[in-house]
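# Here is my input, please return the structure:
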Amino acid sequence: MIKIKSPDLNLLESDHIKGLFTIVSNRLDKYLKVKQVILQKYSLREILVGDPETLSQIVDYLEGKLNSEDKLNLKKVFNYESFSRSRLYNAYSLAENLHVNVCPYCNRQYTFTINKTGNPKKTRPIFDHFYNKNTYPYLSLSLYNLIPCCNICNSSFKGSLDWQFFSHINPYDSGFGDECRFSLKINKGFGSDFYFGKTDAFEIKFTKTSNSKILNNIGDLALEQVYEGHKSVVSELIKKEIMYSDSYISNLYHQFEGTLFSSLSELKSIVYNSPISEEDLGNEALSKLRRDISEELGLNNY
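Prediction:
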């Protein structure tokens, strides 16, 4: 849903190569037959840090060339469990480098990384394998195949579904953007109740799109169903539309301009808890819902 925007992908790739290349290369040397197959067209570097489209090309090339024994050996080479447990470069290292604080699949759950030396209380996002690691073990440690996400998206919904670059949105490549937005559908017979923020008066839907990748993400991650549980957020926005008139907003702005607010857009963003730009969507949970519905209600007209 939300594109992952890392501060410095080049540095991220460099750290990933530095942390994994030698280890994986040494393991691969133990299986010369399978090494010859997987490195015949693509380098180990491309496998580890190739972009989402390159990973798709690697899959297209390798599938059909590897038998079940080859894949069992590749699980030992590209060992995700070993990476997770490593005392050096590991899943916590990657999570800290990424700075992804909200699940990019659903934009509902926070995915903060807490990993302080000497403190046993630790947490990080779950890393989903966009290409599941059982079917595509050679991509188990590929940077752009490791999607930092929440446990609900990873375990409850996606699991080991067979996602492909051509069939689903990879958050490293893109998000829904304005191609698919949240929208409200007012239920029949509840017109007046809607304007008082009654939650049974409306449903949260996505706008129609012909993008099959977006539709597949919505379906597989049950996004419409889970967002029905966030009607109270929309109800709050509807009530604020009534509470905060244009004149009241204007008075607040002129009263605190230059001290609390640098612009009218910043004031409205605070009042409606709605991000100003696409760049801000990955910082707060439910930010896309708030922004899309705020714009649909006309709350962000400046």
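
# From now on I want contacts and neighbour counts done on CA atoms only, so please keep to that.
Will do.

# Compute the distance between residue 136 and residue 21, please.
Computed with C-alpha to C-alpha, to the nearest Å, the distance linking residue 136 and residue 21 is 18 Å.

# Nearest the geometric middle of the chain, what residue?
Closest to where the C-alpha atoms of the chain average out (C-alpha atoms, centre = their mean) is residue 104, at 1.5 Å.

# helix, strand or coil for that residue?
What DSSP: H, G, I helix; E, B strand; the rest coil gives for residue 104 is coil.

# State the distance from it to residue 66.
Using C-alpha to C-alpha, residue 104 is found at 32 Å from residue 66.

# Could you report the neighbour count for residue 243?
Using other C-alpha atoms under 10 Å, residue 243 has 10 other residues around it.

# now the one 3 residues further on
The number of residues packed near residue 246 is 12, by other C-alpha under 10 Å.

# what's the spacing between it and residue 253?
Computed as C-alpha to C-alpha, the residue 246 to residue 253 distance reads 10 Å.

# next one: residue 224
Applying C-alpha to C-alpha to residue 224 and residue 253 gives a distance of 36 Å.

# Next: residue 241.
The spacing between residue 241 and residue 253, counted by C-alpha to C-alpha, is 16 Å.

# Test my guess that residue 299 contacts residue 241.
Yes - in this structure residue 299 lies within contact range of residue 241 using C-alpha atoms under 8 Å: 6.8 Å.

# now the other sequence, so there's something to compare against:
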Amino acid sequence: MLFIENYQDAKDYHNGLLKCWFNSKLYTETERRNNQFQCTIRNCPSCVKDRKYYSKTLHEDIRRLIKQNIDCILTGEVGQLVEFYETNSSLLNENSLEIENFFVNSAYKNFFQTNCAEEFLNLLNKNTCIYCNRNYTLAIVKGRTRAEIDHWLPKTHFPIFAVSFYNLIPSCHSCNHLKGAGEDAEWWVKNHKEIANPYSDKGTFDFNYTFSKSKNEFEITFENVSNPKIRRMIKENRLREIYSAHREFELRDLHELRLKYPDNYLKDLLAKTFSTSISEEEKYRLIFGIDKNEENFHKRPLSKFKNDIIKKLLSL
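Model (predicted):
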């Protein structure tokens, strides 16, 4: 898993436009004038398209709960979201269908995903899937999002967090559907502290592998897992299974560089193929098609995996 850093611009954009949207849905026109709310988002789609549509269907207790806790709902970290859910679970569960319609259908699908997700993902600026780093998430057609958005706390169990900033993870289609959803909301309440969140729980691990000569087979392994949350993340996001699917391609190619060529071939390839004027980062891009620096792993698929395997091969 990669980690999401330098996200303040995306967070400011998300918070500004959704506060505007919620303001238009939760308050009457008279109340909005009294609040003197000022939208700060240029060409805000809520101002342009949705401001006149005051939602009359919300139960008054739910409306009051959202008004009083809008900052937590929009920008609270995962621990704060779970605490909010536990405190208000009875009311939320009693009105689950109403909340799902308001947050999942109206706020997320009809407003955010349709009007804002493309710009939100552009501001996060991640070229590959946060979970697997094997698939590009680039925009192809104007108006289509460059990635899917996974809900770290599944919106199936927590519809009220469908547009919560720290709950929105840019991912590829495969990871969005492979990632475990847990058994129910209580499973996440119990286990959320044990699983790394890409925004807040940065940690390290190294890819490695074993090779059975008799079977001519590889097995993906993980080493130096410094944070138990990362270990749980590897399990819940099926990273072993995902990367096992690549072992007969990228892994075998790198492994055979070590088996079929002289011991120093890989080192010579990096040291002597190009003139000394070219940087090591540029060599990795040209030879292996990956980025070497951790902060740039997101730019090209499999950068983390290949870097770790190459490091292992160079040490043999």
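
# And residue 299 and residue 241 of the first structure? Which one has more around it.
The residue with the greater number of neighbours, taking residue 299 of the first structure and residue 241 and applying other C-alpha under 10 Å, is residue 299; the counts read 22 against 19.

# ok, that one - contacts?
Under the criterion of C-alpha atoms under 8 Å, 6 or more residues apart in numbering, the contact list for residue 299 of the first structure reads 241, 268, 272.

# Would you state the strands of the stretch 51-200 of the first structure in chain order?
Counting by DSSP state E, counting those that start in this stretch, the segments of the stretch 51-200 of the first structure that form strands are 126-129, 146-149, 182-186.

# okay, those in JSON lines with distance to residue 1 of the first structure next?
Formatted as JSON lines, the entries for these read as follows, by distance: least, C-alpha to C-alpha, whole Å:
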{"stretch": "strand 126-129", "distance to residue 1 of the first structure": "15"}
{"stretch": "strand 146-149", "distance to residue 1 of the first structure": "11"}
{"stretch": "strand 182-186", "distance to residue 1 of the first structure": "11"}
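
# mind checking which of those is nearest residue 97 of the first structure?
strand 146-149 (11.2 Å; C-alpha to C-alpha).

# what's the average distance of the closest one to the second structure?
In the superposition with the second structure, the aligned residues lie an average of 1.1 Å away from strand 146-149 of the first structure, counting by mean C-alpha distance after the TM-score superposition for the first structure.

# Can you classify the residue sitting furthest away from the middle of the second structure by secondary structure?
In the second structure, residue 262 marks the outermost C-alpha relative to the chain mean, sitting 40.9 Å out by C-alpha atoms, centre = their mean. The three-state assignment at residue 262 of the second structure reads coil, by three-state DSSP.

# Can you give me the separation between it and residue 315 of the second structure?
On the measure of C-alpha to C-alpha, residue 262 of the second structure and residue 315 of the second structure end up 14 Å apart.

# Check the offset of stretch 142-155 of the first structure from the chain's centre.
Taking the mean of its C-alpha atoms, stretch 142-155 of the first structure sits 8 Å from the chain's own mean (C-alpha atoms, centre = their mean, to the nearest Å).

# Quick check: buried residues in that stretch?
142-154 (16 or more other C-alpha atoms under 10 Å).

# And for stretch 283-299 of the first structure?
Judged by neighbour count (16+ other C-alpha under 10 Å), stretch 283-299 of the first structure contains these buried residues: 283-294, 299.

# just checking, residue 212 of the second structure touches residue 220?
No - here residue 212 of the second structure does not reach residue 220: they are 11.7 Å apart, not a contact under C-alpha under 8 Å.

# More neighbours: which of those two?
Neighbours of residue 212 of the second structure and residue 220, each counted by other C-alpha under 10 Å, are more numerous for residue 220; the result is 19 against 9.

# That one and residue 244 touch, don't they?
Yes - counting by C-alpha under 8 Å, residue 244 is a contact partner of residue 220 of the second structure at 6.1 Å.

# Stretch 214-227 of the second structure: end-to-end distance?
Counting by C-alpha to C-alpha, the length from the leading to the trailing residue of stretch 214-227 of the second structure is 34 Å.

# Quick check: whatever residue of the second structure lines up with residue 219 of the first structure vs residue 131 of the second structure, distance?
In the second structure, the residue matched to residue 219 of the first structure (TM-score structural alignment) is residue 235. Between residue 235 of the second structure and residue 131 of the second structure the computed distance is 12 Å (C-alpha to C-alpha).

# So those two - more neighbours on which side?
For residue 235 of the second structure versus residue 131, the count of surrounding residues by other C-alpha under 10 Å is larger for residue 131: 25 against 15.

# show me where the stretch 51-200 of the first structure has helices.
Along the stretch 51-200 of the first structure, the segments classed as helices by DSSP state H, counting those that start in this stretch run 52-62, 68-77, 80-85, 91-98, 151, 191-194.

# Could you export the buried residues of stretch 283-299 of the first structure to JSON lines, including columns for distance to residue 214 of the first structure and secondary structure?
JSON lines is the format used below for these (distance: C-alpha to C-alpha, whole Å; DSSP: H, G, I helix; E, B strand; the rest coil):
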{"residue": "283", "distance to residue 214 of the first structure": "21", "secondary structure": "coil"}
{"residue": "284", "distance to residue 214 of the first structure": "21", "secondary structure": "coil"}
{"residue": "285", "distance to residue 214 of the first structure": "19", "secondary structure": "coil"}
{"residue": "286", "distance to residue 214 of the first structure": "18", "secondary structure": "coil"}
{"residue": "287", "distance to residue 214 of the first structure": "18", "secondary structure": "helix"}
{"residue": "288", "distance to residue 214 of the first structure": "15", "secondary structure": "helix"}
{"residue": "289", "distance to residue 214 of the first structure": "16", "secondary structure": "helix"}
{"residue": "290", "distance to residue 214 of the first structure": "19", "secondary structure": "helix"}
{"residue": "291", "distance to residue 214 of the first structure": "19", "secondary structure": "helix"}
{"residue": "292", "distance to residue 214 of the first structure": "16", "secondary structure": "helix"}
{"residue": "293", "distance to residue 214 of the first structure": "19", "secondary structure": "helix"}
{"residue": "294", "distance to residue 214 of the first structure": "22", "secondary structure": "helix"}
{"residue": "299", "distance to residue 214 of the first structure": "26", "secondary structure": "coil"}
